[in-house]
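1. I'll drop the sequence and a predicted model, then ask my questions.
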Amino acid sequence: MSNTETDAAALLCGALVEDDRPTGAPRVDVLSAREVPLGGPRAMRVRRTLPQRERTLIGAWCFADHFGPHQVAASGGMNMPPHPHTGLQTVSWLFSGEVEHRDTLGTHALIRPGQMNLMTGGHGIAHSEVSTPNTTVIHGVQLWVTLPEEHRNADRDFQHFVPEIARVDGAEIRVFLGSLAGSTSPVRTFTPLLGAEIVIGPHVTLTLAVDAAFEHGLLVDSGDIRLIDTVLRPAELGYVPRGADTLTMVNETEAPARTILLGGPPFGEEIVMWWNFIGRSHEDIVKAREDWEASSDRFGVIEDFPGGRLPAPALPNAVITPRRNPPAR
């Protein structure tokens, strides 16, 4: 997934502020999404909940786009030409539809509902994502994970994983990263992470044991979910600081409700994020952009993509300034 905003904000995401609330008294902050088009006037629109002013990171999760359900005939579907990434991993997860992935490792893979593609673009990688001709409805999430300093120039990599379904107390859980409800993903990450789809039956109350060292974010795709003591509507993300060792979710609707649960320990490094690049300084971003625009070997080439590359937007005429998570309340 590319951030195709032509006026992409330059962010210095600060190390997280410690939360001093006592264990056993978790709060839930509700984060609303903003709509962003992926391309031109007919482009598919996505709902972006990370990053934003209220929160820039949840663990190492630094970017969350939630899209659909979109009728491909009306929206044009997903059509992302080759574009670059540095300093991060991309995570693709679909609820419906099918997307073709190509990258400069030579990977050519399809992703379907209930499957995960994870791509590592440490020092530099490029990929394309296009919904297939037989896709009528496209619906899912695209997520980014920032890499820690010691691994931010990691080699390119691609992993595909199909998790088993764990059925727990009226819910179906697919763990694509980390561990939850007795399921563990074998997929490699560079910091401890949790990523799972949770479908909760009508009027079901689900309580899950979680790692108290993690902060968590629950993104609601469908239904109204009461997370601890706060109701989350579709497209909202509920943030819970670290310290909670259980999370209770109640589906308050007459139909199954679908959510994505993200988690990880607070990420203690400052990162600079602009367009599709993550670095540690403004100069890192300038260099990555120059390399992409110059067709540097840093990102490689997708030989068999039928079209051109996505050009980088112009850099802002300013030095990056900090944008930090809010202080503890």
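-> In hand now; what should we look at?
2. C-alpha from now on. contacts and neighbour counts both.
-> OK.
3. Asp197 is in contact with Ile173, isn't it?
-> Actually, residue 197 is Glu rather than Asp. Yes - between Glu197 and Ile173 there is a contact under Cα atoms under 8 Å: 5.7 Å.
4. Now do the shared contacts for these two.
-> When Cα atoms under 8 Å, 6 or more residues apart in numbering defines a contact, no residue borders Glu197 and Ile173 alike.
5. how far away is Ile200 from Phe67?
-> Going from Ile200 to Phe67 by Cα to Cα, to the nearest Å gives 20 Å.
6. Equivalent analysis for Gly182, please.
-> 29 Å.
7. Please apply the same query to Val162.
-> Distance from Val162 to Phe67, by Cα to Cα: 21 Å.
8. how about the helices of the protein, start to end?
-> Here the chain has its helices, by DSSP state H, at 72-75, 282-293.
9. adding another structure so you can compare the two:
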Amino acid sequence: MSNLEREAVATPCGGRGFVVAEPVRELLSPRRVKLGESTEVRRLLPNLGRRMVGAWCFVDHYGPDDIADEAGMQVPPHPHMGLQTVSWLHEGEVLHRDSLGSLQTVRPYELGLMTSGRAISHSEESPRGHARLLHGAQLWVALPDGYRHSEPHFEHHAALPAVTAPGLTATLILGSLDGTTSPGTTYSPLVGADLALSADAEARLPLDPDFEYAVLGMAGEIRVDGVPVQPGAMLYLGCGRTELPLRAGSDASVMLLGGEPFAEELVMWWNFIGRSHEEIAQAREDWMTGPRFGEVHGYDGDRLPAPELPPVALKPRGRVR
């Protein structure tokens, strides 16, 4: 998934200085962003008050959208470096193409995981004969320094393990939860899970007190640690938790995102994550003029040009504004 905003703003993030060491209940409101011509997303990370949750550094929620008479998602070829992209759907399909030659349709509750490493480009689109509804989330995971220059690769996992309890099914997207581990490749301690609860269900989900956590509302009525979390909203939970109380007022679902607080300070600009202004500027130049990010074949349209860099140098610093 791309950041398609034409005026790209640098996002300094990372570092441990602003990690909340104790449990909190910080409700984050989304910012609405147009993604192409027909898709609007609710951007939860980066947020004015919160930049990261563990290594999770970018979260868009979209839908449910009725796209029966529309093209649906149409994201032209664009570059990435220094991160992983996670495609997660509740309804619809997304056709992924990348500069490695990958061609994969990602369907509901399947994991599409792209590790950019040093450089990759990709496109995402609703297939021509797509389903009526489109509903899901697109997320980024920042790569730690030891892996951010690695070779790019793409993974597709159609079957994922789950943790179950009465009224609760937790599908493991990335990382581990309650002794169950996703097959998706990770490079720092983290977890991503889709939690589906039946109406009137109550559950207590075990957590790692060394992780910081947040919950993204996907559908239905649910209270997380007593706080109502509407679809498209995010509740930041801090660290120091050993369990998470959940109570559903209807059939409901949320995404649990967590991880060890990310120690490195980053610069995130447009679709790049780096450590300095010079690194970001070189990546932009390489996308506009060189072969570094490769070519995406088969997409019907031009690739996405990069925005202009801001007139001041980009500097890495804290996790919150």
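-> Noted; the coordinates are in hand. Since the structure is predicted, the reported quantities are computational estimates derived from the model, not experimental observations.
10. Distance check, the alignment partner in the first structure of Leu113 of the second structure against Phe161 of the first structure.
-> Under the alignment (TM-score structural alignment), Leu113 of the second structure pairs with Leu118 of the first structure. Distance of Leu118 of the first structure to Phe161 of the first structure, given as Cα to Cα: 8 Å.
11. what touches both of those two?
-> By Cα under 8 Å, 6+ apart, no residue touches both Leu118 of the first structure and Phe161.
12. Who has more neighbours out of the two?
-> A side-by-side neighbour count of Leu118 of the first structure and Phe161, using other Cα atoms under 10 Å, places Leu118 first with 23 against 16.
13. who touches the residue lying closest to the more buried one once chain neighbours are set aside in this structure?
-> Leaving aside its chain neighbours, Leu118 of the first structure sits nearest to Val91 (4.6 Å; criterion: Cα to Cα, 6 or more residues apart in numbering). With contact taken as Cα under 8 Å, 6+ apart, Val91 of the first structure is in contact with 116-119, 142-145.
14. Then Arg31 of the second structure?
-> Applying Cα under 8 Å, 6+ apart, the residues near Arg31 of the second structure are 42-44.
15. The counterpart of it in the first structure and Asp103 of the first structure, how far apart?
-> Per TM-score structural alignment, the equivalent position to Arg31 of the second structure in the first structure is Arg34. Using Cα to Cα, one gets 28 Å for the distance from Arg34 of the first structure to Asp103 of the first structure.
16. same thing with Ala196 of the first structure?
-> The value you get for Ala196 of the first structure to Asp103 of the first structure, if Cα to Cα is used, is 25 Å.
17. which one of these two has more residues nearby?
-> Shown here are Ala196 of the first structure and Asp103; by other Cα under 10 Å, Asp103 has more neighbours (27 against 23).
18. Just tell me what that one corresponds to in the second structure.
-> By TM-score structural alignment, Asp103 of the first structure lines up with Asp98.
19. Leaving out sequence neighbours, find the closest residue to the residue mapped onto Pro189 of the second structure from the first structure.
-> Structural alignment (TM-score structural alignment) places Pro189 of the second structure against Pro192 in the first structure. Closest residue in space to Pro192 of the first structure, ignoring its immediate chain neighbours: Gly264 at 5.8 Å, by Cα to Cα, 6+ apart.
20. Please apply the same query to Glu243 of the second structure.
-> Pro206 (4.3 Å).
21. surely Ala119 of the second structure meets Pro152?
-> Yes - between Ala119 of the second structure and Pro152 there is a contact at 6.6 Å, judged by Cα under 8 Å.
22. and those two? which has more neighbours close in?
-> Ala119 (25 against 21).
23. ok, that one to Gly184 of the second structure distance?
-> Ala119 of the second structure is 20 Å from Gly184 of the second structure, by Cα to Cα.
24. Report the contact partners of the closest residue to Ala162 of the second structure other than its chain neighbours.
-> Excluding the flanking residues, the one nearest Ala162 of the second structure by Cα to Cα, 6+ apart is Thr171, at 4.2 Å. Taking Cα under 8 Å, 6+ apart as the contact definition, Thr171 of the second structure lies against 160-163, 193-195.
25. Could you do Pro161 of the second structure as well?
-> 171-172, 180-182.
26. Please say which position in the first structure it maps to.
-> By TM-score structural alignment, Pro161 of the second structure lines up with Glu164.
27. again with Leu139 of the second structure
-> Looks like Leu139 of the second structure aligns to Leu143 there (TM-score structural alignment).
28. Measure how buried its match is and give me the count.
-> 21.
29. Show the contacting residues for it.
-> Leu143 of the first structure touches 61-65, 90-92, counting by Cα under 8 Å, 6+ apart.
30. quick one on the thing from earlier: for the contacts of Arg31 of the second structure, which one is nearest Phe293 of the second structure?
-> Arg43 (25.6 Å; Cα to Cα).
31. What's the match for the closest one in the first structure?
-> In the superposition onto the first structure, Arg43 of the second structure corresponds to Arg48 when matched by TM-score structural alignment.
32. same question, Ser176 of the second structure
-> Going residue by residue (TM-score structural alignment), Ser176 of the second structure aligns to Ser179.
33. ok, its match - how many residues close by?
-> Ser179 of the first structure, neighbours per other Cα under 10 Å, totals 18.
34. mind listing what it touches?
-> 185, 194.
35. Could you measure from it over to Ala166 of the first structure?
-> On the measure of Cα to Cα, Ser179 of the first structure and Ala166 of the first structure end up 11 Å apart.
36. Over to Leu118 of the first structure?
-> Distance check for Leu118 of the first structure against Ala166 of the first structure: by Cα to Cα, it reads 21 Å.
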